[in-house]
Each structure stands twice: as C-alpha cells, then as structure tokens.
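J.: can't give you the sequence, but here's the structure:
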C-alpha cells in the first residue's frame, strides 16, 4: 500500500471512465494521504484537496450523527416513539422511532414524495409519515422519507434549521466548512456533476436540483478529506472532538438487520443507524455511498485497523471508478469492504413464474414485463437477468456489468409478493392497478 501511487491510480481510473474530476483520500497508520485529478467541469478550475463534491445520500450519515448527538444529550431516545417530540405527526408517530428511521426499517416510502411542493419539512412530515406498505413487519427498505423526517426531528428539538445544526453542531468542531446543493449559500461552492454518454463520446454538465425540504437526505457537498475526518470521528480518533460517546459510536455501527428476513440486499451486507455495513474476509467495514445529479461518492472505514477510504467524483460513471479502485487497493493489500451480491451469481436461469406485474412503494412503481420468449425487463431501467435464489441483475449482467443494479424477488408458496431493487422494497399490486 505504501508503494501505491495514489495520484497516478486516481488519474488512470478517472480517465478510463471519462470522469472530469475526482478526489481520493486514504487514512492508514495514523496518516491521511490525498490525491486529486482533473477539473470541476471541462474548461473550469482544477480540482484541489478543498473542492466540495455533492455527496448525495452520503449526507445521511451526517444527519444520523446529528440525531445521535441529541440522543446522547437525552433530548430524544433511539427506541422511544416519536409521538412525544413530534405530536403533529398524529397516530402514526406511535409506530415510529429514531432507530427505525435511521436503519430504514420504519416502513416509510422510498422517496420523499411532493417534497418540492411543501413549504417546510414540518408541513411535509404532517402529510407523509404514514407507512407506505403496512403489514410486512420489520424489513429493510431504503427511504429518503425517513431522513427528511429525521431532519424535522432535529429542527424541532434544537430550534435550529437542519443547515444550521449540521454546520454549527457537527462540522464546525471538525473545522469543516460545508457547501450545500439545496439551501442557503455558504462560503464554499459545490462542483458540478456530469453525465457521461460513452456511445456518443460526450460528457455533459448537469445541474443539481435538490429540494430544500429534502436537504437532510442529500444536500451536503464536501471533499474526500472531509469525509475521512468525519469517519475518524466515528472511529473515536482522540485527536478529534468527542462529539459522541463511545457506546453511541458502537451502537451506530451495530447491525440492526442481523437475522431479519428482508435485509439490505443490493446495497450492503447489514445496516446500523445511519451506516451501511460491508463485510469482506472476516472484517466488517462501515460506510455509505452517495449518488447525486452526475456525481458518485463513497466512504468506507474499518474500526479494527482504523483505515478509511473516501472517493469523490463528479460524473455518473464514478461508481465504476470506485469498483476498480476497490479491486486495485485489494491487490495492494487493503481489502476494502464493498457489497457485491452479483460477484458470483451462478449461471442465468429463467425468471420465476408469475413475477411479471406492477409493484409499488408509495408513489414509486416497478413494472416487470415479459417479452413472450421468457425475457424480463424492468420498465425505464433495463433488461433483467435472473440467477438462482430469485436474485437478478438489471442492465448488463455479470461479469461485464460490474455496476449493474442488483435486485431480488421475494415470495413463498409459489407466489411472488415483493420485489427489492437496490434496497427499495415494493409490494405487488393487483392486476390492472
């Protein structure tokens, strides 16, 4: 690892996947090494160690950390129903807890529906906190809505806006100045995202169109070095302020899905409170991925060795850079945890009988169609290749489709009742719905 040329490796991988700009930060043996490549946008300023990249869903662990700080102070409880601090939610709050929100097991919709039309997080929460699909029981289903509601909880308890809380309570003690893609302007600017179209050989800048109401689930923009500092906070690094107690740090990365019938397939091997868990060769790394409008960012940390790896990119092909980076680091002796359910799926098999149809999670629909010759596809996403165990790939299948979406059908007694695509769970709709 010490002999690895991080700047050269980052440049090679970014160029190979047409990424205009990227950052890589690796913390190992008590020392952080950084590398930068390219430009914020073609013809624009160069990427530096301080360039802020939109984090997308990698914002969620920051929101979870803020909520955990409130729990440490006794202002909220991880397992206490939210009916107390959020009475405006009505009867649904009796079934909601902070732990369920942070672990994506609250049964809320995948998307924060109508957030762009809501005047405030409170107004949105009053209308959208009911379960999207009651009756399934404890199950993982990735939910932006749960983190919008967590942001509302933070604002209600602190009397601050989410932007003020994340900047003043969390980032300022770490000496990090944030940028935001939705919300008030700051002294720091966020880099632009880009869409890479290999077939047309073009790279196009895209605008981030975040809703202020959805800021707690995806509005932060930071650098790879900032992400490393944040992960070191969660490793209990004594050189950083102790914003959370040691027991709380352990609680946040303890697997809440161990033994659950429906876990985070397609996203992680397990899930804590804000952190995804990735297992590799007996080690369990915590981290999170984030995809914005033309950006892809990734963070992993090993609590045993103290190693942290962070990658930020300003292109939709950044996931391919990350996958290649993980493989190259492994060859250099650093086995980074990364969930790859389709790494060795076995030979393709016919799709399960009766899997075609429409499935829904809130307003989100997943429509599986059959072409008459046994071929399956997911509407607006791509072809489905099925493998043993009811799992499937959407898009180009392995081994070439290394960044294909992973999904699975779920059912029993010869009937398919649910579908899970990249962690989002959806229930089958009656025919004609």
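T.: Done, it's in. Fair warning: this is a prediction, and the values are worked out from it, not measured in the lab. Numbering: from 1, shown residues only.
J.: going by C-alpha atoms from here, please, whenever you check contacts or count neighbours.
T.: Fine.
J.: tally of neighbours for residue 3?
T.: A total of 6 residues lie near residue 3 under the criterion other Cα atoms under 10 Å.
J.: and it, helix, strand or coil?
T.: Using DSSP: H, G, I helix; E, B strand; the rest coil, the structure places residue 3 in coil.
J.: now do residue 289
T.: Following three-state DSSP, the label given to residue 289 is strand.
J.: and for residue 116?
T.: Classified using three-state DSSP, residue 116 is helix.
J.: check contacts around it.
T.: 211, 212, 213 (Cα atoms under 8 Å, 6 or more residues apart in numbering).
J.: which of the residues you listed has the most neighbours?
T.: Neighbour max across the contacts of residue 116 (other Cα under 10 Å) = residue 213, 28 neighbours.
J.: check whether that residue really touches residue 115, as I assumed.
T.: Yes: at 5.8 Å, residue 213 and residue 115 qualify as touching, with contact defined as Cα atoms under 8 Å.
J.: about what we covered before: just put the contacts of residue 116 in JSON lines and tack on secondary structure and distance to residue 171.
T.: Formatted as JSON lines, the contacts of residue 116 follow (DSSP: H, G, I helix; E, B strand; the rest coil; distance: Cα to Cα, whole Å):
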{"residue": "211", "secondary structure": "coil", "distance to residue 171": "22"}
{"residue": "212", "secondary structure": "helix", "distance to residue 171": "19"}
{"residue": "213", "secondary structure": "helix", "distance to residue 171": "20"}
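J.: let's bring in a second one:
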C-alpha cells in the first residue's frame, strides 16, 4: 500500500537503501504498509508484508509482560528476590536483587554482553560457539560467576543478562519453556499468528535473512553472528503487522489487567533527559507528557523499532534485515504522522 502520504518514507528508503517492512496504523486505519529489499538476496526473494524479521532486544517487552502475568496470578511479586526464585549458584550476586531491579536494568548484575566495554556482539561466540546457545541456561556460564557492577537500585545500566534471569524465572514459576510460554500466553492471545522464536537451523518459511554490509560493499549473512535460537533477552521473529497487534492487545488489556498494564508502562527509572524505562519498554516524554512507548532492537543484520503514541493513538513497527535504518524510518514517520 503506497499513498501520497508515504512520500517521506519513500524518500528515506531511497537515501539509505532500507531493506525491511513497515506497518503504521492510527485508530484502526492503516496509514502505511510497505516493504523494500530482499528477504533472500541470493534468490532475490523480496520482503513482503508477511515476512518475518528478527527483532533482537525488541522483544524484552514480551519478557516483561510474561513476568507481569505471573504477578497478576499471584505467583510472584515485583519485590520477590532473585535468590528466592532460582536454585542456580551466583556466588557474587547481591542477595537484595529483586524482580523489579531486573525488569528496570537497575540490578547491577554482570552482563554477558556489556555495552560499556564491548562493541562487537560477534566476539562472544569465539570461545562459546553460537550453535550451542539454544536454552536460557546456556547463557549462565557467561556471567553467573562474575562480580556485581553496582549495588542494586543504584543506577540504570542496560543489561541483557538480567533479562536472561527473568526468562529463567518465567520457566521456573510457570513450568513452561520460556519460548513456549510467550508463544502460548502472549502471541496467541494477541493474534500474532505469524510470530515465534525460531532456530536458525530450522527456520520456517517467510523469514528474512539478516545481512551484514562490509566496507567494500559486499555482504554476508548473520547466521553465525547470533545465538542459534532467541530467548528472553531477544531474538524473536515477528511481522511488522503482528507487532502492532501486540500494542493493540496491550493497550486493550488482553494481556494484562489495567493495573498491571499501568505498572508495565510506568516510567520507573530515568535513563537520560526525557528518556525513561518502564518494564521492558522505553518511554519518551515531551514537556513532561508521555510522547511514546517504544521498543528497539539491534544485532548484526537486524534493526528494529516499534512504538505506540498514546496521545495520537499512532502505532508503528519498522523491521529491517540489515544492521541499521529502522531508526531513521521511524523518525520520518513521526515527523509525518505523530
């Protein structure tokens, strides 16, 4: 669907050679449903509306919803201690760490990919090959015996390991494998029928291959750059339309009651300036009013942004099977519609 109102998106796509899918909706009306580039470059299979894309850390919000569902059921609370939930050995972890700390990236636990000291995600898989990373527990040796970064609650520090721990809590409390829990309790409820946590070595149809651009203009795929299967800190595959279905389900309380939805979307910690973090979701304010709730994800061969704008009721998802571009497209949509 291309209309005259999509000229801004078309302009950005041409400038950056964006490859991916875009879905924009406002109050039930579809404003844009566009796809560009190839899902498979070798066979020149084009990205389509039904193409599924990896979204990296964009799915931390699914983990947060899963935790909130278990809180709603009375099985845990946000003040429940990590040590009360898991039997794993964490010799140097602070016993004061709570689920709230993990959800808000304020726990201080050591990260397996620390963005303060590392900038190449692929370095992780030199000593521990990515094809061994199939379960959440497979990540524990990467951080469970490391020392704390700071006292719980002291500050915000984006942390992937904390969300691995939250996924393990979901598994322990629910009795389900994390990916199965999300697919049954979140994707199915939201009508996200095309989304899932797919393993690289058993992908279904209509999944976009992620591409990493080299300096000389050539490319390679990201099949050896990421864990073989995603989990609670990232790695689900979704369609752009399914992501907007998620925002619909969340805002209409299909996934959580009103109280828990408000808790998830509450600005719990200030990251910087007008940027805050709730539970698994970024929150942007303008003049002390919430402008948008948004999630994002970046991996080698993956860039993703999705947002819900509460005042205008605009919802968007921008999925790309290249390492950058989604942010610029989202900004262009904001300028035009938000």
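T.: Everything's here; your move. Quantities reported herein were computed from a predicted structural model and do not represent experimental measurements.
J.: which residues do residue 213 and residue 115 of structure 1 both contact?
T.: Shared contacts of residue 213 of structure 1 and residue 115, counting by Cα under 8 Å, 6+ apart, come down to residue 124.
J.: in the stretch 151-300 of structure 2, which spans are strands?
T.: Using DSSP state E, counting those that start in this stretch, the strands of the stretch 151-300 of structure 2 run over residues 211-213, 219-221, 237-238, 269-272, 275-277, 282-286, 289-299.
J.: wait, which of the ones you listed is closest to residue 101 of structure 2?
T.: When the strands of the stretch 151-300 of structure 2 are compared by Cα to Cα, strand 269-272 sits nearest residue 101 of structure 2, at 10.2 Å.
J.: list the contacts of that closest one.
T.: By Cα under 8 Å, 6+ apart, strand 269-272 of structure 2 touches 104, 156, 276, 277, 278.
J.: quick one: map the last one onto structure 1.
T.: Matched across to structure 1, residue 278 of structure 2 falls on residue 272, judged by TM-score structural alignment.
J.: that match: what's it in contact with?
T.: With Cα under 8 Å, 6+ apart, residue 272 of structure 1 has these contacts: 102, 103, 251, 252, 253, 254, 255, 256, 257.
J.: equivalent analysis for residue 276 of structure 1, please.
T.: 253, 267, 268, 269, 270, 286, 287, 288.
J.: compare these with structure 2 and list the overlap.
T.: Contacts from these that recur in structure 2, judged by both residues aligned by TM-score structural alignment, their matches' Cα atoms under 8 Å, are 269, 270, 286, 287, 288.
J.: quick check, residue 110 of structure 2 in a helix?
T.: No: counting by three-state DSSP, residue 110 of structure 2 is not part of a helix but coil.
J.: and it, what is it in contact with?
T.: So residue 110 of structure 2 contacts 143, 144, 146, 147, 148, 149, 159, 161 (Cα under 8 Å, 6+ apart).
J.: can you give me the helices in the stretch 301-433 of structure 1?
T.: Ranges of helices within the stretch 301-433 of structure 1 are 318-331, based on DSSP state H, counting those that start in this stretch.
J.: same check on the stretch 151-300 of structure 2?
T.: Under DSSP H, counting those that start in this stretch, the stretch 151-300 of structure 2 gives helices at 160-174, 178-182, 188-190, 240-251, 258-264.
J.: want to throw those helices into JSON lines with mean neighbour count and distance to residue 91 of structure 2?
T.: Listed next are those as JSON lines, based on neighbours: other Cα atoms under 10 Å; distance: least, Cα to Cα, whole Å:
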{"stretch": "helix 160-174", "mean neighbour count": "22", "distance to residue 91 of structure 2": "15"}
{"stretch": "helix 178-182", "mean neighbour count": "20", "distance to residue 91 of structure 2": "25"}
{"stretch": "helix 188-190", "mean neighbour count": "17", "distance to residue 91 of structure 2": "38"}
{"stretch": "helix 240-251", "mean neighbour count": "21", "distance to residue 91 of structure 2": "37"}
{"stretch": "helix 258-264", "mean neighbour count": "16", "distance to residue 91 of structure 2": "30"}
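J.: make CSV out of those helices and add distance to residue 217 of structure 2.
T.: Listed next are these as CSV, based on distance: least, Cα to Cα, whole Å:
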stretch, distance to residue 217 of structure 2
helix 160-174, 31
helix 178-182, 36
helix 188-190, 40
helix 240-251, 27
helix 258-264, 42
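J.: nearest to residue 7 of structure 2, out of the ones you listed?
T.: helix 240-251 (19.3 Å).
J.: structure 1: matching residues for that closest one?
T.: Going by TM-score structural alignment: helix 240-251 of structure 2 matches residues 224-235.
J.: mind checking how far the most centrally placed residue in structure 2 is from residue 234 of structure 2?
T.: Nearest to the geometric centre of structure 2 sits residue 58, at 1.5 Å (Cα atoms, centre = their mean). From residue 58 of structure 2 across to residue 234 of structure 2, the span is 7 Å (Cα to Cα, to the nearest Å).
J.: between the two, what contacts are shared?
T.: In contact with both residue 58 of structure 2 and residue 234: residue 297, using Cα under 8 Å, 6+ apart.
J.: residues in contact with residue 111 of structure 1?
T.: So, once contact is read as Cα under 8 Å, 6+ apart, residue 111 of structure 1 ends up touching 143, 144, 145, 362, 364.
J.: that one corresponds to which position in structure 2?
T.: Using TM-score structural alignment, residue 111 of structure 1 sits opposite residue 112 in structure 2.
J.: what's the closest of the strands of the stretch 151-300 of structure 2 to residue 24 of structure 2?
T.: Per Cα to Cα, nearest to residue 24 of structure 2 of the strands of the stretch 151-300 of structure 2: strand 289-299, 13.7 Å.
J.: now that closest one and helix 240-251, what's the angle there?
T.: Relative orientation of strand 289-299 of structure 2 versus helix 240-251 (axes from the mean of the first three to the mean of the last three Cα atoms, to 10 degrees): 140 degrees.
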